[in-house]
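Chemist: Provided below are the primary sequence and the corresponding predicted coordinates.
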Amino acid sequence: MINRGYGRTLLTPNGMEFRTFVSRRSVPWSEIARIEKRRHQGRSSEWWDVCAVRVRGRALTVPGVFTSRRRDADFEEKLAVIREYWTRAVVG
């Protein structure tokens, strides 16, 4: 199993570019309705990731933004930066 935290995301003025071991994908900001922090829970653990919820279609997990710690400042900072880019693109 490959850890969901592997991969990276490049934020550009036009959108997000996802890169993982097996794929590459670009999603324009105009296709994204919101950015969500999601909590997942297993038998003995929990983890958080970030999803880009598209206007039409399913949510896409953002590669490289993942944590298993409750209060992870790096994770929260990444989330804030992604939301800032999205807000700038949507608002103007």
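Modeler: Received it, and whenever you're ready, just let me know what you need.
Chemist: going forward, measure contacts and count neighbours with C-alpha atoms only.
Modeler: OK.
Chemist: can you tell me the helix or strand for the most centrally placed residue in the chain?
Modeler: For the chain, Val62 is the residue whose C-alpha lies nearest the centre (C-alpha atoms, centre = their mean; 2.8 Å). Taking DSSP states H and E as the criterion, Val62 maps to strand 59-67.
Chemist: Got another one to weigh against that:
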Amino acid sequence: MTVRGRGQSKLTPNGISFRHFLISRSIPWKDISGVEMRHHTARSNEWWDLRIVRTSGRTLVVPGAFASRRSDPKFEAKFVIVHQYWMEYK
């Protein structure tokens, strides 16, 4: 089982870099078609995560961007920052 809130993401003018456990990857902004928050529900639990949508249609979870409450100011701030970078450098 992995911990959803773990990992790091680094935003640069060239793209976004992910680092999660042993996996590391970098996606250029030009290969990203959107940034979105997703809501998930399982049994009596719910959570939100931040995802980037690639131009191929595939989505990737942004490591370190996770919330277990409906309105979490830190999570919402992460969404705003990633979205601003994407809009500025795409």
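Modeler: Arrived safely. This structure is a prediction, so every number in the text was calculated from the model and none was measured.
Chemist: circling back to that earlier point, distance from the strand holding Val62 of the first structure to the middle of the chain?
Modeler: Per C-alpha atoms, centre = their mean, to the nearest Å, the displacement of strand 59-67 of the first structure from the mean C-alpha position of its chain is 4 Å.
Chemist: What are the contacting residues of the helix or strand just after it?
Modeler: As assigned by DSSP H and E, the chain's next helix or strand after strand 59-67 of the first structure is helix 73-91. The contact list for helix 73-91 of the first structure (C-alpha atoms under 8 Å, 6 or more residues apart in numbering) reads 11-15, 29-30, 35, 37, 50, 65-67.
Chemist: just the buried members of those?
Modeler: Those of these that meet the buried threshold are 11, 15, 29, 35, 50, 65-67, by 16 or more other C-alpha atoms under 10 Å.
Chemist: Among those, which pair sits farthest apart?
Modeler: The span of these, defined through C-alpha to C-alpha, is set by Trp29 and Thr67 at 24.0 Å.
Chemist: Around Tyr85 of the second structure, how many other residues sit close by?
Modeler: 17 (other C-alpha atoms under 10 Å).
Chemist: And for the one 4 residues further on?
Modeler: By other C-alpha under 10 Å, the residues close to Tyr89 of the second structure number 13.
Chemist: Return the distance of it relative to Leu60 of the second structure.
Modeler: Taking C-alpha to C-alpha, to the nearest Å as the measure, Tyr89 of the second structure falls 19 Å from Leu60 of the second structure.
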